[in-house]
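Chemist: Structural data only, the sequence is not supplied:
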């Protein structure tokens, strides 16, 4: 407390200028008032054991990696600006496929022939069509994201679930893979422009994780250029940070790429972008790089799609209730209104704008409104 008093005292002296005649008595009075305010609020400033552990974990393992990630991002941006690197493997449109996934079977359709989807009896053009694009170093046959999200949507029903095979073009060095996102997005946008000749554009919902989020963003821009229409909905799951900066060669997913864009940030500032990139941006467990239950950035980066998958299962639509706020700490201290809660994930409201924060658990079910009994009941659903 003595140290705090001395710090405040000299801070006030430093703030003194020739234009403001602050007396010594004013300084003492101001110091006393400030100290009284600090003491009266000390209870809310002392972290809980959970907050202390989370803060220590991020201090030791999260924030140092964020500094490294920022440095890599700056180097990558410089290289992109100077055009000193080019993709090692250029995407080949002929090798890209739609993978239509039902509970019983997977169907591969060349992305050049989207109309062939309607030849599959299980494809129902009257249903909503969800298209997923995954991230770096994931293939269509080894992606937990595809397996788990297809299972959740097939459990819910009423949806045609499709994954896009872009692995051959995003399985090299990250910078090369990042360079390919724009071209892959253009290819997907062209395919979607053909697809809406057979199905209504209103039925489309694109979801992208990591680099996949930037691919679907580019797809939305290309689709608009070709059709002069906007895709109705894009969901970005922890859009990749390194090499993607607004106003530079690789801008990535941006507001305006669809009529409505919702984004879930789970590893902000490291593998995922920290800045808002959608119409509404959700920050589960705040802006810390490592959310509850994660000790590595790869775990944190995956949390975005794990949260989303949980929300898709029937009964889980309101597991993750978020509040518009400036930070998680302010929310926890009761300095943000909890009168209006809105769901993150499957049931996200397409009229939302701004940044929303929410608390989560460190293990499944991650949503505070999650129910283990309900999850056990859904365990085999959709397989």
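Modeler: Sure thing, it's come through. Remember, predicted model here, so these are calculated numbers, not experimental data. Numbering: from 1, shown residues only.

Chemist: from here on, contacts and neighbour counts on C-alpha atoms
Modeler: OK.

Chemist: How about stretch 150-162, which residues are buried there?
Modeler: Buried residues in stretch 150-162, counted by 16 or more other CA atoms under 10 Å: 150, 151, 152, 153, 154, 155, 156, 157, 159, 160, 161, 162.

Chemist: Out of those, which comes closest to residue 119?
Modeler: Closest approach between these and residue 119, by CA to CA: residue 160, at 13.6 Å.

Chemist: Tell me where the stretch 101-250 of the chain has helices.
Modeler: Listed from the start of the chain, the stretch 101-250 of the chain has helices (DSSP state H, counting those that start in this stretch) covering 144-156, 174-195, 211-227.

Chemist: Redo those helices as CSV? Include distance to residue 70.
Modeler: As requested, those are exported to CSV (distance: least, CA to CA, whole Å):
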stretch, distance to residue 70
helix 144-156, 26
helix 174-195, 14
helix 211-227, 17
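
Chemist: Need the winner for burial among those helices.
Modeler: With neighbours taken as mean count of other CA atoms under 10 Å, these reach their highest mean count in helix 211-227, at a mean of 26.

Chemist: what does it rub up against?
Modeler: 133-136, 178, 181-182, 184-190, 192-193, 206-208, 229-231, 234-240, 252-254, 257-258 (CA atoms under 8 Å, 6 or more residues apart in numbering).

Chemist: 7 Å - rerun?
Modeler: Here helix 211-227 makes contact (CA atoms under 7 Å, 6 or more residues apart in numbering) with 133-136, 178, 181-182, 184-186, 188-190, 192-193, 206-208, 230-231, 236-237, 239-240, 252-254, 257-258.

Chemist: what helices or strands is the helix or strand where residue 323 lies leaning on?
Modeler: According to DSSP states H and E, residue 323 maps onto strand 321-324. With contacts taken as 3 or more CA pairs under 7 Å, 6 or more residues apart in numbering; DSSP states H and E, strand 321-324 sits against strand 342-343, strand 354-358.

Chemist: repeat that for 10 Å
Modeler: For strand 321-324, the packing partners by 3 or more CA pairs under 10 Å, 6 or more residues apart in numbering; DSSP states H and E come out as strand 280-284, helix 328-332, strand 342-343, strand 354-358.

Chemist: Comparison target below:
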């Protein structure tokens, strides 16, 4: 269960609704007009709406970085041609425009990490968008301000087409949280940018709204989404649950990220300052999308491979393991372009599990535990554990079942687990703990050692094309003892 420490009090503003509507429409010169009419007013998801603030109040700025100026940015403006003409912008390379989210600013740590990873990857133009003054208003006002910021990005790119030969097909817009919808508004005005990446797009005031209100597949030739904080609003989940891109990735189900349950001392990186470190603690699941994307730029695509699956429950049941099914596997983050859906296909959902520590890659396995049918077998309330050993390393002991239940013999149980890379599997170590209820005397084994009878354990995975059999042949395993099984090609 998430807790909300004192440091997160500012984030509570996100859920406070303003109590008035400030008119129906407003126009801002070259940016055009904005309205609070439907679908921007939408019960129950947008019950109270504001018009965006004046651009002078939002005070959006754009700073360009290239490999010739990777640390000292060059400010460019749609209202001053000389700022673009005198800049190191190179139209022969791709242009990446990055937008931050609520209560953030243009010098936030994750954006600079993204910039540096792109510049390490290739010669390109990276533009950091700073709309800090518009992002620190009440959440409803900041939500409205995203429309203006999106329009300002679109205006800048339009001017750069004229002034600097920018090609829209080479443009990649990246937005985090509210910034994802900023990218959508920008893309909607341009025909068409090559790609938009939404990093855990914000859900409040965008959930189940009309596509014109939020990021959607019409906003770019290719739209990819990473969902990491799709808990309910009641649990302070900030991210969107519904698929909205051509491809949508749901690491760890898209909500609770391993490693985000650390306490404040372990989680906060004070080297980045109290504010930066504190926000990563408060919204760790939300910000994990930015970390996944940054890692993906210069890492092996296979390290963040997702399998196509209808939903989290189906994935966790081990029913989505094969890359050959319908759409094939895809790679979360930068390399998701390696498997774009065919024309007209969208909302393809991919699932994968990760580990809690950088660089987060996990080997994902399906474990099938087949219990024997020995006549002495009795059903047992049991916690089940497995350790995998390979030719590279050995895993930690992994708990298989998340809930205690009676394990029934002559049955097969399926679990999904993640480990570090241990190589080709050679051994499996199985252990179980007998856990009878004090209220159920029939489960007590006072006069004999409780046993489970293991017929076989079958292990196969997303990353490992082999299937491993660990043959028990109805061997009995006494509670609290560890049984060792050697890998075989079949049983």
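Modeler: Now that the structure is in, tell me what you want to look at. Just so you know, these numbers come straight off a predicted model, no measurement behind them.

Chemist: returning to that earlier point: using TSV, lay out the buried residues of stretch 150-162 of the first structure together with distance to residue 222 of the first structure.
Modeler: TSV is the format used below for those (distance: CA to CA, whole Å):
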residue	distance to residue 222 of the first structure
150	26
151	29
152	29
153	27
154	29
155	32
156	30
157	29
159	24
160	23
161	22
162	19
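
Chemist: Name the nearest of these relative to residue 52 of the first structure.
Modeler: Closest to residue 52 of the first structure, out of all of those and judged by CA to CA, is residue 152, at 34.6 Å.

Chemist: re the thing from before, among the helices and strands packed on strand 321-324 of the first structure, pick out the one with the most neighbours on average.
Modeler: Greatest average neighbour count among those goes to strand 280-284 (a mean of 26), per mean count of other CA under 10 Å.

Chemist: Check how far whatever helix or strand comes next after it sits from its aligned residues in the second structure, on average.
Modeler: Counting by DSSP H and E, the next helix or strand C-terminal to strand 280-284 of the first structure is helix 297-312. Once fitted to the second structure, helix 297-312 of the first structure is off its aligned match by 0.7 Å on average (mean CA distance after the TM-score superposition for the first structure).

Chemist: packing partners for helix 297-312 of the first structure?
Modeler: Packing contacts for helix 297-312 of the first structure, counted by 3+ CA pairs under 10 Å, 6+ apart, involve helix 144-156, strand 204-209, strand 233-237, strand 260-264, strand 280-284.

Chemist: one more time with 7 Å
Modeler: Applying 3+ CA pairs under 7 Å, 6+ apart, we find helix 297-312 of the first structure packed against helix 144-156.

Chemist: so the helix it packs on matches what in the second structure?
Modeler: Taken onto the second structure by TM-score structural alignment, helix 144-156 of the first structure occupies residues 109-121 there.

Chemist: Alignment lookup: residue 123 of the first structure to the second structure.
Modeler: So, by TM-score structural alignment, residue 123 of the first structure is matched to residue 89.

Chemist: Correction: the previous question concerned residue 237 of the first structure.
Modeler: Aligned against the second structure by TM-score structural alignment, residue 237 of the first structure finds its counterpart in residue 199.

Chemist: which residue sits closest to its match, ignoring its sequence neighbours?
Modeler: Leaving aside its sequence neighbours, residue 199 of the second structure sits nearest to residue 176 (CA to CA, 6 or more residues apart in numbering; 4.5 Å).

Chemist: Ok, residue 232 of the first structure next?
Modeler: Spatial nearest neighbour of residue 232 of the first structure, chain neighbours left out: residue 259 (4.9 Å); criterion: CA to CA, 6+ apart.

Chemist: Map that neighbour onto the second structure.
Modeler: Alignment note (TM-score structural alignment): residue 259 of the first structure maps to residue 221 of the second structure.

Chemist: Residue 27 of the first structure: which of the buried residues of stretch 150-162 of the first structure is nearest?
Modeler: Nearest to residue 27 of the first structure among these, counting by CA to CA, is residue 152 at 62.3 Å.

Chemist: So that closest one sits against residue 309, correct?
Modeler: Yes: using CA atoms under 7 Å, residue 152 of the first structure makes contact with residue 309 at a distance of 6.3 Å.

Chemist: Would you quantify the distance from the nearest residue to residue 354 of the first structure once chain neighbours are set aside to residue 302 of the first structure?
Modeler: Spatial nearest neighbour of residue 354 of the first structure, excluding adjacent residues (CA to CA, 6+ apart): residue 280 at 4.9 Å. Per CA to CA, to the nearest Å, residue 280 of the first structure is found 20 Å from residue 302 of the first structure.

Chemist: same deal with residue 38 of the first structure?
Modeler: Distance, residue 38 of the first structure to residue 302 of the first structure, by CA to CA: 39 Å.

Chemist: out of these two, which sits in the busier spot?
Modeler: The residue with more neighbours, out of residue 38 of the first structure and residue 302, is residue 302; 19 against 14, by other CA atoms under 10 Å.
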